[in-house]
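Colleague: sequence first, predicted model second:
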Amino acid sequence: MMQQYQNIKAENPDTILFFRLGDFYEMFFEDAKLASKELELTLTGRDCGQDERAPMCGVPYHSCEAYIARLVAKGYKVAICEQTEDPAKAKGLVRREVVRVVTPGTVIENSMLDEGKNNFLCVVAMFGNRAGLCFTDSSTGDMQVTELDDGDLAQRICNEIGRFNPSEVLLNPEAGHSKEITDFCKNKVNGVVSVQPDANFDEAKCSDLIRRHFHCTLKTLELEGKPNATVALGVALGYLYETQRTGLERIQGISLYSESQYMQLDLSTRRNLELIQTMRTKEKRGSLLWVLDKTRTAMGKRLIKFWIEQPLVSCARITQRLNAVDELFSEGIARAELGELMQGVFDMERLMTRVVYGSAGGRELKALSKSLEFLPRIKEILQNAKAGMLREIHTAIDPLEDVHDLIERAIVDEPPVSVREGGIIRKGYSEELDDIREDMTDSKSFIAKIEAQERERSGIKNLKVGYNRVFGYYIEVTKSNLSQVPPTYIRKQTLTNCERYITEELKQLEMRVLGAQERIVAMEYQLYEQVRKFVSDQLSRIQNTAQAVARLDVLCSFAQTAAINGYCRPEVNMESTVRIVEGRHPVVETMMKDVPFVPNDTLLDDDENRAAIITGPNMAGKSTYMRQTALIVLMAQIGCFVPAAAATVGITDSIFTRVGASDDLASGQSTFMVEMTEVAFILKNATRRSLLILDEIGRGTSTFDGMSIARAVLEYVADKKKLGAKTLFATHYHELTALEDELDGVKNYNIAVKKRGDDITFLRRIVRGGADDSYGIEVAKLAGVPDTVMARAKQILRQLEGEGTAAVRPVHTRKRKTPPPPEPEESGQMSFAPSAAENISRRLREVDVNTLTPIEALNILYELCRQAKE
């Protein structure tokens, strides 16, 4: 047996081998030491013909999933080695084979998966300036394939990996040599990364495997002319055949996509906008997904996450979704009933995976059957739907009455866990099985008859007929009645207070009863396999229905969220304008239970309102305002209603954000270096149809360096000849507000604040004009900085204000001169130090006389007089 173990282990060297021995999976040698440590198991030993006992530990086979899940979560691969022949019929050593290798990216067990997340395996095939990527989820049969070329290839590969967040990544050697890709996978993705041999990425080999698996040509799959995508797909299939061994018919097709089909969201943007999880706690609560997810099914939970991470750029497809949401929004009663019906639908996609792989038990089939009960009524409700997408869903839903009827006729209401011990097939399903069961019933009555007959014949009143697994059927007689035992009885066993006997008649009955029981178990398993095979053959019908239910679930979720939170339908078009009336941040508004959210308007276009400079103190709401604008645009393009009184959204091809301070110690990058790297990526990849959210550019370095960088970036993004993207630009460099008068398309906005002495009140309202102060000291006071520190800060501030900017210069490590103004013929820009008259003129333009109180008017007048004297 140990030789058998060593041979199998040699074929699976990079795995932990679970070797089946009876009711346990055993591990030996180094595997045992490793598993003992990782799983906290007792390490024992076993004689194996060597000088020392082999280290050994094991886990019960019926509870192995929990142990495998712990090992896989830590990045290990587990090879499952089963007995592949009946020990009772085996001659000599029982044959054993590895039936499956469980890796992080190939898990299909529900107990090891999060129902709301896909579990993707990723393959990257990178050759020169082109790459193919394949993302496959074995638990659902989903397979996404794309091909990338030119541009910043490594960064684009990282963005795709970050979007799917795979639990396992396979790289070809060239991709494995890319420090950017490997560092990203190690530091940003929670999956296991491995570099596969170059021989696996042979195009001819991969193409042949794809044709054999899908039974069609590359042209049919739209892979012709896409060699890198073909290789990535072929390697993924090969890896699944190597690890899964069976059930690969679950993967019936692929979804070939291109980056241009979806809005581009890099990893930094997804993180900053907190689409799926929060930045700080990594939890769903507090994210956009948390607000929008009112789904009732596991399939819907996975799909809504997918939609949020992949906003559309097709106006027609977005309008399709919006029309469906609009109809469900209006039909509240139908929406509520659909929600109740879908509440009873189990995870049909993953149930079918277990059915196809042959690992589903009676309980999985019953769960599938219960799900199918609700389909006819769901289809009936959608019968009169007007929206095109709802009509498509109605057509795609197959009631599957034949599948439901078969399972209900064949499987008992409460099936046992095991399918090999009988008790799973319902009475009345098979006449032959019922006949054998009747024999069993007759045998039991015959046993009772024998017992009564022997009592009468022997005169022993307490004689009884019993059974155990060792001796079979027997007649038991107490010691006090031994003298009455007939001579035809054959002694079988002696106990303390009785003797056990057998008779020829009892032996014949035993053979009949036990033979019937074995036949029943064997026949039930055979009948069960026939039912499972029939259900497995309906994979396409059930898969299409599951996907249709998932889409309906997400659309109902969008409609339900809109109804609860008072969202409006956005107008989505191909123009370049984003106009939002009384927009709100969907997450902040939901989190603020007792305080009303202050809505704000937004106007961005590619003409007079390309860039908005937003000034104001910290904590006043600048970041919330900018993020809510990005989220409203994103929500509109996933086909969802938005938190606003009205909204018009021109198709945006990408959203980029540079928000917050963060370093990357793992790769040795400082906060400022991270900021500049993100800015560089944005400037290289943004287009005129992009939306940029830039918060506090240049704050990680000295004042003049930071201000210079911030101004240069703003000039670049606002210039139509260079970029001209729609931009929200928050800054504390108030000098930049002068750009409104110097550059076309730049407008100043600020967060309104009320100040009373040393106290300030944030009004959360975005108003035209630049802020006159950062209120940094007042904010520090709100944060709880000690009074002594605050008093000293005010003294220093008065000194600096009196001395001007020259007082700041000694703080820096090197002396700087004020940057010379740009050449007039290049841009016509003015100096950073405007005259007093210009300051007064600008301040007057910023004043809204309709909202001033008398005391505020006097304060402004006093301020203007002081500036005039200076």
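Modeller: Done, it's in. Numbering: from 1, shown residues only.
Colleague: switch to C-alpha atoms for all contacts and neighbour counts from now on
Modeller: OK.
Colleague: what about residue 83, distance to residue 283?
Modeller: 43 Å (C-alpha to C-alpha, to the nearest Å).
Colleague: same thing with residue 839?
Modeller: Counting by C-alpha to C-alpha, the gap from residue 839 to residue 283 is 47 Å.
Colleague: with residue 141 instead?
Modeller: Relative to residue 283, residue 141 is positioned 27 Å away (C-alpha to C-alpha).
Colleague: for the two, indicate the residue with more neighbours.
Modeller: A count of neighbours by other C-alpha atoms under 10 Å puts residue 141 above the other of residue 141 and residue 283, at 19 against 13.
Colleague: name the nearest residue to the more buried one, ignoring sequence neighbours.
Modeller: Leaving aside its sequence neighbours, residue 141 sits nearest to residue 251 (C-alpha to C-alpha, 6 or more residues apart in numbering; 4.7 Å).
Colleague: neighbours of the one you found, how many?
Modeller: 20.
Colleague: residue 404 is in contact with residue 374, isn't it?
Modeller: No: Residue 404 is beyond contact range of residue 374, at 10.6 Å (criterion: C-alpha atoms under 8 Å).
Colleague: which ones are touching residue 108?
Modeller: 138, 139, 350, 353, 354 (C-alpha atoms under 8 Å, 6 or more residues apart in numbering).
Colleague: top of these by neighbour count?
Modeller: Taking other C-alpha under 10 Å as the neighbour criterion, residue 353 ranks highest of these with 26 neighbours.
Colleague: my guess is that residue meets residue 110, correct?
Modeller: No: checked against C-alpha under 8 Å, the pair residue 353 and residue 110 is beyond contact range at 10.3 Å.
Colleague: show me the strands in the stretch 401-550 of the chain, by range?
Modeller: Ranges of strands within the stretch 401-550 of the chain are 464-468, 472-478, 490-494, 498-502, based on DSSP state E, counting those that start in this stretch.
Colleague: now tabulate those strands in CSV and tack on distance to residue 335 and mean neighbour count.
Modeller: Formatted as CSV, the strands of the stretch 401-550 of the chain follow (distance: least, C-alpha to C-alpha, whole Å; neighbours: other C-alpha atoms under 10 Å):
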stretch, distance to residue 335, mean neighbour count
strand 464-468, 59, 14
strand 472-478, 61, 20
strand 490-494, 71, 14
strand 498-502, 69, 19
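Colleague: now render the ones you listed as CSV, adding distance to residue 749.
Modeller: What follows is these, written out as CSV (distance: least, C-alpha to C-alpha, whole Å):
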stretch, distance to residue 749
strand 464-468, 88
strand 472-478, 91
strand 490-494, 98
strand 498-502, 99
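Colleague: which of these sits closest to residue 398?
Modeller: strand 464-468 (50.4 Å; C-alpha to C-alpha).
Colleague: quick one: contacts of the closest one?
Modeller: 447, 448, 450, 451, 473, 474, 475, 476, 477.
Colleague: dropping in the other structure now:
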Amino acid sequence: MTNPESPGTKLTSRATAAAKRVAPENADYRTVDQKKLTPMMQHFVKIKEQYPHALLLYRVGDFYETFFQDARKLAEELELVETSKEAGKGIGRVPMTGVPQHVLERYCTLLVEKGYAVVICDQVEDAATAAKEGRQVRREITEIITPGTLLNEGMLNARRNNFLAGVVIARNYWGLAYSDISTGEFFTTQAEDLEVLSQELMRLQPSEVLIPTNAPDLGSMLRPGETSEHLPKCLPPSFCYTFRPQSPFSQAEARQRLLERFKVRSLEGMGCEHLTLGVRAAGGLLEYLEETQKQTHVALQTLRTYTIADFLILDHQSRRNLEITATVRDNTFHGSLLWALDRTSTSMGGRALRRWFLQPLLDLKGIQARHDTIQELSENTQLREDLRQLLRSIYDLERLTGRASSGKANGRDLVALADSLLKLPDLAELAADGNSPYLRALQQVPPNLEQLGQKIQAHLVESPPLHLTEGNLIRPGINYQLDEMRSNAEANQQWIANLEVTERQRTEISNLKVGFNKTFGYYISVSRSKADQVPDNYIRKQTLTNEERYITPELKEREAQILTAKEDLNQLEYEIFAGLRTEVGEEADEIRKVSRAVAAIDILCGLAEVAVYQGYCRPTMVEGRKIRILEGRHPVVEQSLPAGFFVP
């Protein structure tokens, strides 16, 4: 098993000369005398001991750095240059690898794809404040990223779910729970036969699977392809497995955690009161989310129970041979059945269609409801085209809501969400004349969602900045206090802008200038040849080769007002924004309910489009196992060949 703890991690070929001078005993934080480390290194080691099985990225200035064996692992996996850093007088140099803060997400994505967990330790105060007080910058864990707990848009595949699964096995029986925290989906099931469990995991393709065990190496993660004596042999080796303690997966603890999370007295309403193993798996998964997402509220939908027998069971080999989502030859999307039939306009529609393909319905009534809607959309060209046009302008409601609920949404996310919510009444109006089940499901949009969209749009500027603490988020006229503070700030800025003109007139120094830098703040610059003409109230602040820089009491007073006002202004804007984001979280269940209906109609519009342009007919569905196909055509082969080349 490979993990960052491995003390035998070798020096990489990209190591610098400084890295090669590191003493062998300094390559592992467990073998150094921690009392001799610098205060920063002691803090790094203290956090590393809490998360020994994850890669720790530690913010230092504009970089995220890591040390000891983590540094060598990071350099090896990402092909970065390994160097070294002084760790204390009695220690010497230790391995170090760093990445710039502006590309952190890209490198974290690469690490997660390789099966690593990443812990982010960030600076939570201004370094200048700590420097003035003569102490270390305060740093805290701000994020724990594992393959199954991704929320950031840049780390997710827009058209695929990112499932985290939990498994409990008791002899030949098993319980399975899985969740996509980016969309809030949360399911559980229970069945017999371990081969069925293996097939269900192959269908879901989870990014991470939690396994309760008594193994001594709790918290460690098996990367795809790695093996362990503690991993049940029935589980496919192609996933990331995380070993967890047994207690959160116990019946009593798991059940109580679910009851408290969803604020219910019984699990009967979720359909899992009698599913002991399913409840244990769901409770253990929930505990893992609570542990890894302490800084983030994960807004899960109410736990739903499903039965495998309700769907057509396709084993992994059959799905592979049928090339449903990927080709056999090179495992690519292009050339698969999903490629041939996916005409969805939204990301949530694309994810739902993949789920439909991998979990086909057996219920005749449900199948006919889908066929009825496809037929109506095929026959009503104008309706289909209008719906598809409108769907193209709707963003990913599921994941936008997930980020808002977890407190990770930025201004642009909320603007996109508001734009989409305000399209829902138009969607309902188009579906108003529809008779088929899925069109009828769109005809009633909760008015509170439209009101929420209007409120967000009224509050936020059209193009908000990416970072929430930069200000310029909220429109004028929304908050009286905010408008008053902006007016005062503008008046102070105008005073500064006029200062250069007034001082030139007063002093008769034509080349006098007013400038600003982060070190000294605002200053008045005068060439050295004119320095003898400055007024008595000018206080010399800095002497340069060609100029003298001065301040005045009034200038410093205005500067203090400007800088304080800017901080207060940005803070108030953030608080208003955070209130809006909280309101979105409160409507999460309602938004997700609507988003499922939107995703379904998106799928059916796309399938109707394929049926019209490919000349497909509606099949007659009957009970029983008989199937009869007349003049059948292979959709993938037909679309792969030039027009007219395919022979049925």
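Modeller: Perfect, thanks for sending it. Fair warning: this is a prediction, and the values are worked out from it, not measured in the lab.
Colleague: now what about the TM-score between them?
Modeller: Overlay of the two chains. TM-score (TM-score structural alignment, normalised by the length of the second structure): 0.87; 593 aligned residues with a C-alpha RMSD of 2.2 Å.
Colleague: coming back round to it: of the contacts of residue 108 of the first structure, closest to residue 516 of the first structure?
Modeller: Distances from residue 516 of the first structure to these, taken by C-alpha to C-alpha, are shortest for residue 354, at 30.6 Å.
Colleague: what span of the second structure lines up against whatever helix or strand the closest one lives in?
Modeller: Element membership for residue 354 of the first structure, per DSSP states H and E: helix 348-357. The aligned range for helix 348-357 of the first structure in the second structure is 397-406, by TM-score structural alignment.
Colleague: same check on stretch 4-16 of the first structure?
Modeller: So stretch 4-16 of the first structure is aligned with residues 43-55, judged by TM-score structural alignment.
Colleague: residues near the residue mapped onto residue 609 of the second structure from the first structure, how many?
Modeller: When the first structure is aligned by TM-score structural alignment, the residue opposite residue 609 of the second structure is residue 560. Using other C-alpha under 10 Å, residue 560 of the first structure is surrounded by 24 other residues.
Colleague: if we can go back for a sec, now, which of the contacts of strand 464-468 of the first structure sits nearest residue 623 of the first structure?
Modeller: Using C-alpha to C-alpha, residue 473 is the member of those that lies nearest residue 623 of the first structure, at 81.0 Å.
Colleague: now the helices for the stretch 1-150 of the first structure?
Modeller: Assigned by DSSP state H, counting those that start in this stretch, the stretch 1-150 of the first structure shows helices spanning 2-11, 29-39, 64-73.
Colleague: any chance of a markdown table for those helices, columns distance to residue 519 of the first structure and mean neighbour count?
Modeller: Shown next, in a markdown table, are these (distance: least, C-alpha to C-alpha, whole Å; neighbours: other C-alpha under 10 Å):
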| stretch | distance to residue 519 of the first structure | mean neighbour count |
| --- | --- | --- |
| helix 2-11 | 32 | 14 |
| helix 29-39 | 39 | 17 |
| helix 64-73 | 29 | 18 |
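Colleague: can you tell me which of these is nearest to residue 429 of the first structure?
Modeller: Once the helices of the stretch 1-150 of the first structure are compared by C-alpha to C-alpha, helix 64-73 is nearest, at 32.7 Å.
Colleague: by contact count, what packs against the closest one?
Modeller: Under the contact definition 3 or more C-alpha pairs under 8 Å, 6 or more residues apart in numbering; DSSP states H and E, helix 64-73 of the first structure sits against helix 29-39, strand 78-83.
Colleague: run the last query once more with 10 Å
Modeller: Applying 3 or more C-alpha pairs under 10 Å, 6 or more residues apart in numbering; DSSP states H and E, we find helix 64-73 of the first structure packed against strand 16-21, helix 29-39, strand 54-60, strand 78-83, strand 96-102.
Colleague: most tightly packed of these?
Modeller: Here the criterion is mean neighbour count by mean count of other C-alpha atoms under 10 Å, and of these the winner is strand 16-21, at a mean of 23.
Colleague: and the residue mapped onto residue 277 of the second structure from the first structure, how far is that from residue 161 of the first structure?
Modeller: Residue 277 of the second structure maps onto residue 228 in the first structure, with residues paired by TM-score structural alignment. The gap separating residue 228 of the first structure from residue 161 of the first structure is 16 Å, by C-alpha to C-alpha.
Colleague: next one: residue 68 of the first structure
Modeller: 25 Å.
Colleague: what's the answer for residue 305 of the first structure, then?
Modeller: 15 Å.
Colleague: which one's more surrounded, the two?
Modeller: Taking other C-alpha under 10 Å, residue 305 of the first structure and residue 161 do not tie; residue 161 has more neighbours (25 against 21).
Colleague: just to check, the more buried one is in contact with residue 144?
Modeller: No: contact criterion C-alpha atoms under 10 Å: residue 161 of the first structure and residue 144 do not qualify, at 11.9 Å.
Colleague: shared neighbours of those two, anything?
Modeller: Residues within reach of residue 161 of the first structure and of residue 144 at once, by C-alpha atoms under 10 Å, 6 or more residues apart in numbering, are 120, 122, 133, 134, 135.
Colleague: which one of the residues you listed is nearest residue 694 of the first structure?
Modeller: Looking across these and measuring by C-alpha to C-alpha, the closest to residue 694 of the first structure is residue 133, at 30.6 Å.
Colleague: map that closest one across to the second structure for me.
Modeller: In the second structure, residue 133 of the first structure lands on residue 176 (TM-score structural alignment).
Colleague: quick check: its match vs residue 551 of the second structure, distance?
Modeller: 69 Å.
Colleague: go on, residue 48 of the second structure?
Modeller: Residue 48 of the second structure is 47 Å from residue 551 of the second structure, by C-alpha to C-alpha.
Colleague: please apply the same query to residue 122 of the second structure.
Modeller: Separation of residue 122 of the second structure from residue 551 of the second structure (C-alpha to C-alpha): 36 Å.
Colleague: same check on residue 432 of the second structure?
Modeller: Taking C-alpha to C-alpha, one finds residue 432 of the second structure at 69 Å from residue 551 of the second structure.
Colleague: next, count neighbours for the equivalent of residue 424 of the second structure over in the first structure.
Modeller: Under the alignment by TM-score structural alignment, residue 424 of the second structure pairs with residue 375 in the first structure. Neighbour count of residue 375 of the first structure, defined by other C-alpha under 10 Å: 20.
Colleague: find the nearest non-adjacent residue to residue 375 of the first structure, please.
Modeller: Of all residues not flanking residue 375 of the first structure in the chain, residue 399 sits nearest, at 5.2 Å (C-alpha to C-alpha, 6+ apart).
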